[in-house]
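Asker: quick one: sequence plus predicted model below, questions after.
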Amino acid sequence: MAKKQLMLLASLMLVLSVFLAACTGKDDKDGATEKEPSKDPGKETEEVEEGEEEPADDASSELDFPMDVSNTSAAVKDGEMTIAMVTDTPFEGTLSRVFYSGTFDADIMSYFDEGLLSTDGDYLITNDGAAEYEISDDNKTITIKIKDGVNWQDGEPVKASDLLYSYQLLGHPDYAGTRYTFMIENVEGMPAYHNGETKEISGITVSEDDKEISITYTEATPSLLSGIWTVPSPRHHYGDVMTGELTMEELVESDKIRVNPIGFGPYKVAKIVPGESVLYERFDGYWRGEPALKELVLKVVSSASILEALKKGDIDIASVPVDQYLKAKDIDNIELLAKVDLAYTYIGFKLGKWDEAKKENVTDPNAKLADKRVRQAMWYAMDNETIGKELYHGLRFPATSLIVPVFAGFHNADIEAPSYDPEKAKALLDEAGFVDTNGDGFREDAEGNEFVLNFASMSGGETAEPIAQFYMQNWADVGIKVQLTDGRLHEFNSFYDMVEADDPKIDIYQGAWGTGSDPDPSGLYGRTAAFNYTRFTSEKNDELLAAGTSEKSFDTEYRKDIYNQWQELMVDEVPVAPTVYRYALTAVSERVVNYSIDSNTDLWLYEMGVSE
């Protein structure tokens, strides 16, 4: 069977090679780009050689990648660096943590903006950042005090009321973004403020000197340590929505966010070429000290040209399309760093709608894929291991759970999740009454009606189309007819516009999530989570998600048990079928110093530099 699947992949790559040369899109290494639902701060491939039928080199036996650069030289003064955003789609340019949605905008902000509290290797808050914190004995109140010398890049001091402003924006009745999540709603008085019943958030107080802010929560939760929002918004720069100076919509579209944003990070934005590049200059007033680089350029580079740009030395740091790994490792002037990522790719099943009035997901009991046995069968039908090994050289591996392996304490490595088993898939479909009644090779539904699923997937990179076609063939092999929505792949932005709008043309879709640093999955799968694109809800899901962030969950063993139960629930219900976890592969020029992708590193961004 593995040989058959490999032949199918090789054939697809060959047949589609001409077509794919013209594909564009904001692509991810799996043909699916992750949106970023982070609670706080939080791509591509290459063609298989024609006629190649032997398995590609498997990197699985050599996945001992470094996470730090090997160059230990001192950083030169006034160095310059160029970093690539590897994508075939312009970045959106919504440069505010409150309002952005895409991962590339997050990348842009990471160089000029940051949270007041830093985090350690386990993504737990520390006192090493621009502020220090204390938590009350009842674990319901956190007090954050901003350190001296922390200034915005226009010279104004960062104030506690700037962090309050973020909460006022996130909870505002007119807020149309996706970050009104549990840790925002849990602030005492926030629901009343969010519903327009009051102009104040009773659970937040700011000291008279504007250096200290206290936030009190309705429920004590361990997510306070990993999911608290600590990114302030510069009220003096944005303008004040609270006084009616401007509307929320005007703020989102303003130049203060899209053209000349400010933060208090190590580099300040000097110039933006919309959708293409950002030029940064060193922020001499950065609170940690003088950054090593004088200038930094972040620019869009297509997946097709990134290796050539690395060879020429035009790019110092870039993510590497995983199917270009074999060529990338032969480039002399770079080194490859990699680690298991806070992300996964998945197949989502549309099960309902978003109720805008109630701001919650509503599951339709009569949805086309309401029978979970059909969803389970589709997961059993997918050969994710072949995808990971043959297209991604072992740098992708089958996903089993919606809590990623990086969260080692909560990821259930022993869970009995579906793996490739076409016969099991067929048995489940038979049990559900989905059988081929007219002899055309495809099953009708339990009522004998034609059963065809419309599948939305993203364009971009040379594996996007082959992977989509591969999964469609997997499903066809067990008798399920699947066709691409509109007969084609969709560009990143239009794809997510359709998914978010619950477009009736979509029955299933392939997406990817960057999970954020908090293991709590409620921001993606909760009843009120706007990112819950499948619209799956259940009382048991509500119960477990609430328990996972309850005061009891300060007991790690209790929380682990709750999340084991939740992972088992999601394997049984299958609102989404996770397909692969991934190693994030980064190419770094040999001249780069003080750079690491290790979350446990002692290095800070401002120390990153070049040795020549």
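Answerer: Received the coordinates, thanks.

Asker: going forward, measure contacts between C-alpha atoms and count neighbours the same way
Answerer: Will do.

Asker: now do the strands in the stretch 251-400 of the chain.
Answerer: Taking DSSP state E, counting those that start in this stretch as the criterion, the stretch 251-400 of the chain carries its strands at 267-273, 277-282, 293-301, 317-319, 334-349, 352-355, 360-363, 396-398.

Asker: out of these, which is closest to Asp486?
Answerer: Nearest to Asp486, of all the strands of the stretch 251-400 of the chain, is strand 334-349, at 17.5 Å by CA to CA.

Asker: Trp152 contacts Ile262, correct?
Answerer: Yes: Trp152 lies in contact with Ile262 (CA atoms under 8 Å); the separation is 6.9 Å.

Asker: what do the two both touch?
Answerer: Both Trp152 and Ile262 are contacted by Pro234, under the criterion CA atoms under 8 Å, 6 or more residues apart in numbering.

Asker: A further structure is provided below for comparison with the first:
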Amino acid sequence: MKNKLKKFISLFAGMLLLVSCGDVNGGKPTSEENINTTEIEAKYPAAFKTDGDVVQIDSLKVGIVFSSPFKGIFNGFLYSSSIDEDFMKYTMDGAFPTNDDFTLVLDSDETPIKVTVNPEEKTVTYKINPKFKWSNGDPVTTKDIVKTYEIFANQDYIASSTSTRFNKGRRMIVGIEEYNEGKADKISGLEVIDDSTMKIHLKEITPSVYWGGNFASEFVNAKQFEGVPMDKIIESPALRRSPLSYGPYYIKDMVQGEKVIFEANPYYYKGEPKIKRIEMEVLPPSQQVAAIKSGKYDIIFNPELNIFPEIEELNNINILTRKALYFSYLGFHLGKWNTEKNEVVTNPNSKMYDINLRRAMAYAIDDDALAKQFYHGLAMRAKSPLAPVFPLLHDPQIDGFKIDIEKAKKLLDDAGYKDVDGDGIREDKDGKPFKINLAMMSGSEIQEPLSQYYIQQWKSIGLNVELVDGRLLDFNNFYDRLRADDPAIDCFFAAFGFSSDPQQVSLFGKNSQFNKSRYTSETLENALNAQISPEAMDETKRIEIYHNYEKVFMDELPVVPQMNRIEYLVVNKRVKAFDWTYDPKADGFDWSMLEVTASKPIVDER
């Protein structure tokens, strides 16, 4: 690993040398985007199936590459950390299957919940499948659905959990705002017909209805939360240690922050899983390659992109790829979160508010070169904030930021950031020393050289940028400080996973906790709200709305889009079949169907 790190640093040193020597084609981009993600996806498809004979085993091991302990909020809707979702996604979740365009499967008697939309009534009807049961044998009922809504829309819960789920899309439910404000003790728009049938009344029918963006995507068991005060739910055993599950597995035991042992759910609606136990644990990045070679795990989630060439050579694994619902970005501290109003308050006097300063920082970074040299064709420059899995919504005229050092310098000159004392570092507009504090996460072995690359690039345009606290921050510390609007942070590199609903009100709207830059404007808010308007039901109009949103976003630049990526999954060759497509076609594959063809994981024999 030390040799590999030296290699990374030397590669970055080469890039820095190009900049310091002025070899940037007169300020023009130094690299072109020649990454063909289609070739990678064709070479490593998202599903496979072998002909080997099935061997019975008691347990299967799963590793999740992560540099910090998991938080352990075990509900597929109330969680706040992506690693918690990794633990639950295929074991405990699955209330709403989706199509390959991420829309909800409608009017199907085979799904856990039959969903029917009535645009004239402005209602969505749920009919719960009688086979849909919790891991204790109790049926999933409308009480469970109502309880979920009552939790995430409750002010005491929101205040105690820094919840991000009560967003503008879900405010479309009739009566939910009155409940949130304490003016009603129930949500009037949740019409319970009986234990298995209910109607959800909406103010408007918008595209989010069909993508599920107005609704809770998973549910809690109401009985488990009886008598638990709303402000204590986030720490309750029902959420942290022993939540019931309606997925193929339920939590049997755990080592907090490190490992979860799942047991097969005998009441799973598709039938009891074939493998009785799943052991899932955090795998430190430094151990991932050795673990893959030795067959320590049957499945490994989140392997880092920088190890891809090394594991491509291994003969004991199958590699599966797909376009990730992923977006990394450079964010800026532009305001604060108002807890009382649950909204962003932007500060026009904040250090990073000047749009030319933000644009200059964007033009100083060569994301195309980073994608090629460090992510091996599995990442590509993000051209806008939209998910690339929705290509029709993207305006091809918008192409993101390509490196242009001279343009970056001119933007700073025009904005009034001048080098007053001739030391190569710019002062602020008043001629005073100007320092920018950057927050970055630790974890991957390339994070340190990456941080140094960014700092050097910004130095080349005259900006003095330093790491917050002089070091990289642990994942949990990083996000805790962002949520708290730590004034020590001026800018930061972060990422999030897109939802299956393409609307971005829940990411960048003024009422969204995910809006970590704390930026809002009337123009941006209008462009966001248009995405969840009735007018967006028309496909032509919807495309026009998203094109306008991209233009507004890139003009105002609350964050700088950095990377989209291809994600990959490592599966040991003893696993008989696996379907990782977003719409599994292999007999409705899920983890209840996992089987193996050898009694022990296969080891790399080279």
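Answerer: That came through, no problem. Not measured: the values here are computed from a predicted model.

Asker: to Met7 of the first structure, which of the strands of the stretch 251-400 of the first structure lies closest?
Answerer: Nearest to Met7 of the first structure among the strands of the stretch 251-400 of the first structure is strand 396-398; the distance by CA to CA comes to 19.0 Å.

Asker: which residues of the second structure does the helix or strand following the closest one align to?
Answerer: Using DSSP states H and E, the helix or strand that follows strand 396-398 of the first structure towards the C-terminus is helix 422-431. Per TM-score structural alignment, the counterpart of helix 422-431 of the first structure in the second structure is residues 405-414.

Asker: now swap in stretch 479-494 of the first structure and tell me
Answerer: Counting by TM-score structural alignment, stretch 479-494 of the first structure sits on residues 462-477 of the second structure.

Asker: show me what contacts the most centrally placed residue in the second structure?
Answerer: The centroid of the second structure falls nearest to Gly497 when counting by CA atoms, centre = their mean (1.7 Å). Applying CA under 8 Å, 6+ apart to Gly497 of the second structure gives the contacts Ser82, Leu325, Tyr326, Phe327.

Asker: excluding chain neighbours, what is closest to the corresponding residue of the first structure for it?
Answerer: Using TM-score structural alignment as the criterion, Gly497 of the second structure maps onto Gly514 of the first structure. Nearest-residue entry for Gly514 of the first structure: Ala343, 4.3 Å, with adjacent residues in sequence omitted and distances by CA to CA, 6 or more residues apart in numbering.

Asker: surely the one you found and Ser517 touch.
Answerer: No: counting by CA under 8 Å, Ala343 of the first structure stays clear of Ser517, with 10.4 Å between them.

Asker: looking at this, Leu12 of the first structure is in a helix?
Answerer: Yes: counting by DSSP: H, G, I helix; E, B strand; the rest coil, Leu12 of the first structure is located in a helix.

Asker: buried residues, stretch 405-413 of the first structure. List them.
Answerer: The neighbour-count check on stretch 405-413 of the first structure (16 or more other CA atoms under 10 Å) flags Pro405, Val406, Phe410, His411, Asn412 as buried.

Asker: quick one: end-to-end distance for that stretch.
Answerer: By CA to CA, to the nearest Å, the extent of stretch 405-413 of the first structure from end to end equals 8 Å.

Asker: just stretch 580-596 of the first structure next, same as before
Answerer: So stretch 580-596 of the first structure: terminal residues 24 Å apart, CA to CA.

Asker: what residues in the second structure pair up with it?
Answerer: Counting by TM-score structural alignment, stretch 580-596 of the first structure corresponds to residues 563-579.

Asker: count of neighbours near the residue mapped onto Val289 of the second structure from the first structure?
Answerer: Using TM-score structural alignment, the equivalent of Val289 of the second structure in the first structure is Leu307. For Leu307 of the first structure, the neighbour count with other CA atoms under 10 Å is 22.
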